[in-house]
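S.K.: would you be able to build a 3D model of this:
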Amino acid sequence: MASPLITLRENTIWENKHGTVSITPRSLCDVWNTWVGPGVSNGPIWRPGLAGLRALVAQAEAQNQRIRGLGGAWSLSPAAATHGIMVNTKPLNYIELGFRDASLDTAFSGNPDALCFAQCGASVLELYQYLEVRGYTLPTSGASNGQTIAGAVSTGTHGSAHSIGSMQDYILGLHMVIDGGRHCWIERASKPVVSPSFCQAIGAELLRDDALFNAAVVSFGSFGLMHAVLFEAEPLFLLEKSLVRMDYARVQAALGTLDVEALDLSGGRELPFHFEVVVNPYRVSRGQRGAYVRYMYKRPYRPTQASAGGSTWVQGDDVMTMLGTVTGWTPHLVPVLLEPILSAQLAPVQGVAGTPGFQFGAADLRGYVMSSEIGVALADAPNAIDAVIDVANRFHWSGFPAIRYVKGSDATLAFTNFSPTACTIELPSAGSPRTLEAFHRVWDELRARGIRFTMHWGQMMRENREWIEYGHGARVEEWLAARQSLLGATGQRAFGSDWLTACGLG
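M.R.: Presented below is the predicted three-dimensional model:
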């Protein structure tokens, strides 16, 4: 009888891309969309991969082991790590565009041809390449494309699409492998998409519940193994990118209002589709031009060579890549050395057009880097950014704030769940104990100022229930209740981790 192909490595050290997490799991398993043995029947290409995930969950429970799904290893936090079974999902990268009417609920009002079924291991790059040649694209993504779709969604990855939100905010359905090796399809009751016959055809239990969906979509591997997601792709468009440099005082007012009229951007008072500000915290005085404003307008598509298929890393698009080779800086040199790095990597550009897959291209990670990211309400953004600048000038370290804006998320524990607009403040830095100390000082300063803030699940954070509740409040209990409604005690343990326990969510 045929069985799914699973390759196994034991006692192998695993490290994430940024060098912040290293662990030796009991088993590191690769799951493939391949059957081995006789009796293989025709069926969906993704069927063996699903069977492999189900088998591994059953095995983990039988052995009383924890199990976590591993994507692109992009998270700086230990969200994917466990000493039990780690499942490499990158080989599960099947993508299919378009749904038949029979597979859709009669209440679905979107475009069936734009519905995209993406297996968990499909990378953001693979999705851009697949979609763009078919005239579609992702509604938004993060600043780089190395993450898998499941990893990006489940940790709350975002860009700066103020009218759309983060990546989880356009997801319509989740195909999850849960306790006992069962699998279910989760979607909102208020926004049904697939038909019961579709779920019957794939053998999944249909669960329609807004609270469950909103909790599961950003659950960092804790609700089960995410096999696939469903979303509605957007017709292909271009992003016209510019980057200008100006005094921090000039941009300061816009940071808490998104009123860009005084900035003299090329689109006038129109708020760009993507609006981002990088600040050199040591050059905020008049005449120092310490603010780098990167903005992109959404434009109708026209043929261009700037597409995902030919994209390489676009200089400056992922500020995390800048500092990986910076080591050994003494604190008093930081204000001097940071300026040439920022000015070189964030060079001025004007009106460079490309598809989203081109503009958010491949990040070339180099060296040991760290980053933390916080979310705050739009109105609190100026005070929060000022807190970061104050900490930097009292305690020099090789980081800086990179500020973006997204529509507030409905996901229960999304770190961008500030309504109507969330401001995100990323702190990319070279890896060092001093950087860790700086992060803690920033978090303490924000709280001392009474600013409510959340922390990005895929970046370095304070793993503490009380601090998480400070940002999320009653949402923490709502998330836990949803997890308990989906998983029994065995499943909650199996999909737990030391990191989850440290966060007070295990």
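S.K.: for the rest of this, base every contact and every neighbour count on C-alpha atoms.
M.R.: Fine.
S.K.: now the helices for this structure?
M.R.: Assigned by DSSP state H, the helices in the chain fall at 47-62, 124-132, 149-155, 196-202, 210-216, 248-252, 334-345, 356-359, 381-394, 433-448, 465-472, 475-486, 489-494, 498-502.
S.K.: distance to residue 75 added to the ones you listed, as JSON lines?
M.R.: Output for the helices of the chain, formatted as JSON lines (distance: least, Cα to Cα, whole Å):
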{"stretch": "helix 47-62", "distance to residue 75": "21"}
{"stretch": "helix 124-132", "distance to residue 75": "14"}
{"stretch": "helix 149-155", "distance to residue 75": "8"}
{"stretch": "helix 196-202", "distance to residue 75": "31"}
{"stretch": "helix 210-216", "distance to residue 75": "18"}
{"stretch": "helix 248-252", "distance to residue 75": "30"}
{"stretch": "helix 334-345", "distance to residue 75": "23"}
{"stretch": "helix 356-359", "distance to residue 75": "21"}
{"stretch": "helix 381-394", "distance to residue 75": "22"}
{"stretch": "helix 433-448", "distance to residue 75": "16"}
{"stretch": "helix 465-472", "distance to residue 75": "18"}
{"stretch": "helix 475-486", "distance to residue 75": "21"}
{"stretch": "helix 489-494", "distance to residue 75": "21"}
{"stretch": "helix 498-502", "distance to residue 75": "13"}
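S.K.: next, the structure of the following sequence, for comparison with the previous one:
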Amino acid sequence: MPIVQLAEEGRWTNYHGTGTCEAATRFALRSGDAERGRDELAIAAKAVQHWLAAAAAAGRRVRPLGAGWSPSNVNIASDSWLLHTRRFNRCFRINPDDVSPGIDARTLMLVEAGALVDEVSDKLEAQGRSLWTSGAGNGQTFAGACATGTHGSMVTRGGIQDHIRAVQIVTPEGIHWIEPATGVMNDAFVATTGSTPLRDDDLFAAAQLPVGSLGVVTAMVVDSVPKFLVRPIQNLRKVDRAALDWLAAGDFRRFSAAYALDQDPDFVQMIVNPYKPLKRPAMLRFLYREPWRDDYQHATPGQLGAGYDALSLLGRLLNDYPWARGALLQFAMKQGYAAGPDVDAPPVYGSWGEGLDTHRPLADLFNASVTIDRADLARAFELICAVYARHGGSTVVTVRFMERAQGLLAPARFPHNSVIDFDGPRSQRTADAYARVIECLDAERIAFTRHWAKSCRLDAARVAADYGEDFRRWRAARDRLLPDPAHRVLFGSEVLDGLGLTC
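M.R.: Reported below is the predicted structural model:
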């Protein structure tokens, strides 16, 4: 049986310990041993459709769960049936005779919905291929990372959902294979998955980032690029006001030449202490892409500069000694962040996947972010730091860059984006400071969006205002996939209902 019940009604807590489902009945979707992925999908999708019918008959809402990674409560649904997909995680090659004319099957992989970002990356790299972006960690399921708009940070790329070329989604009405209008997989392949093809650009753009509200995603076709190496540079440097203007203008080469290497970087990250941000050293991280070669010396994620959990060690101190917050934040950055190689160190190289790591649970940490138009960076940065300096809150401010991402509800919706993250100890003081940041950006009329999987302080009216016509198109796509209002409610929760996604 591809779906098994794991436990009677009870409590489930997400990976980071930041949200709990009460009175939840847990089920698991598991991979089988079929030789062909399409055969597995046909069996699993039919089982999911029967499971949805049983849930509806029992009067229970449903929530598919991958790794339970989201620190926000976007994956929390009490009084519901939970479907764990983590063990539905096989990946399959795609044959040239399975794709539409003009599609290169060598770039594609069929991925079951429970596969972790780490697993997808490893499978691709074993075939000489690579993801081109992802979030800072690799412990999310690929489907879950896409569903919440995990942003990625390669300066010429969008979000992780940009890798998706087709999606299988199961609803009570049917098993749908959703692609762009130009098509990806041929009709014969789609038929063997038990799906009905839906080749439509709006449906596909909605399904790339569904926020858990369009049905149960059971599989994806994931695109890739040839494997490449990255060289990290990581250091502590004071950043002056002029450098903020370079970043706002997208002059990453100039910024890199001033603080690292005189060449075009593929990734730029700046972590600052909001208490005297231009007077205290910032933690800078750069990645430089190079052609693949097999003779490089493999490094650990830590040697490549992955991971930045030092604040979890200092959370209690930051809360208990607010008068020393600026100094303690700087100590955390110096001790925990500057672990990667600097310019004068022997070069270290790794694949994209080797530079990712799995964070330990972050229950004691506060996570939030805003995404703004890159052109507004200098003004927004100074306003944000001033808010924290004036009102408290023990977070660092992390700035990264990316291009517009695919998907109608992608937070990275500006042509050129700055993603500003706020990570620190979980406390009411920190949450209040973030709320004041939001108020300040609104008061200054700086447009921004928020990460679906982090603390976001969103409601339905704000979602509609932030996403405008794209939100209307997303809801229209939802209504085509789920024409029965009762079925939209089936995939809802208190959080998703409040965001206007399921009602």
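S.K.: rewinding a little: out of the helices of structure 1, which is closest to residue 230 of structure 1?
M.R.: Set against residue 230 of structure 1 and scored by Cα to Cα, the helices of structure 1 come closest in helix 149-155, at 10.4 Å.
S.K.: re earlier: for residue 421 of structure 1, find the nearest of the helices of structure 1.
M.R.: Nearest of these (Cα to Cα): helix 381-394, 10.7 Å.
S.K.: run a quick neighbour tally on residue 481 of structure 2.
M.R.: Look at residue 481 of structure 2: counted by other Cα atoms under 10 Å, it has 24 neighbours.
S.K.: please apply the same query to residue 162 of structure 1.
M.R.: 22.
S.K.: mind checking what it lines up with in structure 2?
M.R.: Counting by TM-score structural alignment, residue 162 of structure 1 corresponds to residue 155 in structure 2.
S.K.: excluding chain neighbours, what is closest to that match?
M.R.: Using Cα to Cα, 6 or more residues apart in numbering and skipping the chain neighbours, the partner closest in space to residue 155 of structure 2 is residue 402 (4.4 Å).
S.K.: ok, now how distant is the alignment partner in structure 1 of that neighbour from residue 22 of structure 1?
M.R.: Per TM-score structural alignment, the equivalent position to residue 402 of structure 2 in structure 1 is residue 406. Remark: distance between residue 406 of structure 1 and residue 22 of structure 1 (Cα to Cα, to the nearest Å) = 32 Å.
S.K.: which one's more surrounded, the two?
M.R.: Higher neighbour count among residue 406 of structure 1 and residue 22: residue 406, with 27 against 12, using other Cα under 10 Å.
S.K.: hang on, isn't that one packed against residue 419?
M.R.: No. Counting by Cα atoms under 8 Å, residue 419 is not a contact partner of residue 406 of structure 1; they are 9.7 Å apart.
S.K.: identify the contacts common to the two.
M.R.: Overlap of the contact sets of residue 406 of structure 1 and residue 419 (by Cα atoms under 8 Å, 6 or more residues apart in numbering) is empty.
S.K.: does residue 286 of structure 2 really touch residue 265, like I thought?
M.R.: Yes. At 6.4 Å, residue 286 of structure 2 counts as touching residue 265 under the criterion of Cα under 8 Å.
S.K.: tell me, what's touching those two both at once?
M.R.: Contacts common to residue 286 of structure 2 and residue 265, judged by Cα under 8 Å, 6+ apart, are residue 256.
S.K.: follow-up on the earlier one: out of the helices of structure 1, which is closest to residue 284 of structure 1?
M.R.: helix 248-252 (5.3 Å).
S.K.: residue 103 of structure 2 reaches residue 182, doesn't it?
M.R.: No. Assessed by Cα under 8 Å, residue 103 of structure 2 is found out of contact with residue 182, at 10.1 Å.
S.K.: quote the end-to-end distance of stretch 417-425 of structure 1.
M.R.: Taking Cα to Cα, the first and last residues of stretch 417-425 of structure 1 lie 14 Å apart.
S.K.: same question, stretch 189-197 of structure 2
M.R.: OK, stretch 189-197 of structure 2 end separation, Cα to Cα: 10 Å.
S.K.: next: stretch 393-411 of structure 2.
M.R.: Terminal residues of stretch 393-411 of structure 2 lie 24 Å apart, using Cα to Cα.
S.K.: same thing with stretch 284-298 of structure 2?
M.R.: End-to-end distance for stretch 284-298 of structure 2, by Cα to Cα: 23 Å.
S.K.: check stretch 383-400 of structure 2 too.
M.R.: Counting by Cα to Cα, you get 17 Å between the two ends of stretch 383-400 of structure 2.
S.K.: now do the buried residues in that stretch.
M.R.: Residues of stretch 383-400 of structure 2 classed as buried: 383-389, 392-400 (neighbour count, 16 or more other Cα atoms under 10 Å).
S.K.: before we move on, what about stretch 146-163 of structure 1?
M.R.: For stretch 146-163 of structure 1, burial by neighbour count (16+ other Cα under 10 Å) applies to 146-162.
S.K.: neighbours of the counterpart of residue 220 of structure 1 in structure 2, how many?
M.R.: Here residue 220 of structure 1 is matched to residue 211 in structure 2, going by TM-score structural alignment. Here the number of neighbours of residue 211 of structure 2 (other Cα under 10 Å) works out to 23.
S.K.: residues contacting residue 211 of structure 2?
M.R.: 147, 148, 452.
S.K.: what do you get if the cut-off is 6 Å, keeping everything else the same?
M.R.: Residues in contact with residue 211 of structure 2 (Cα atoms under 6 Å, 6 or more residues apart in numbering) are 147, 148.
S.K.: could you do the one 3 residues further on as well?
M.R.: Listed by Cα under 6 Å, 6+ apart, the contact partners of residue 214 of structure 2 are residue 478.
S.K.: repeat for residue 179 of structure 2
M.R.: Shown in contact with residue 179 of structure 2 (Cα under 6 Å, 6+ apart): 166, 199, 204.
S.K.: how much space separates the second one from residue 180 of structure 2?
M.R.: I take that to be residue 199 of structure 2. Applying Cα to Cα, the value for residue 199 of structure 2 to residue 180 of structure 2 is 5 Å.
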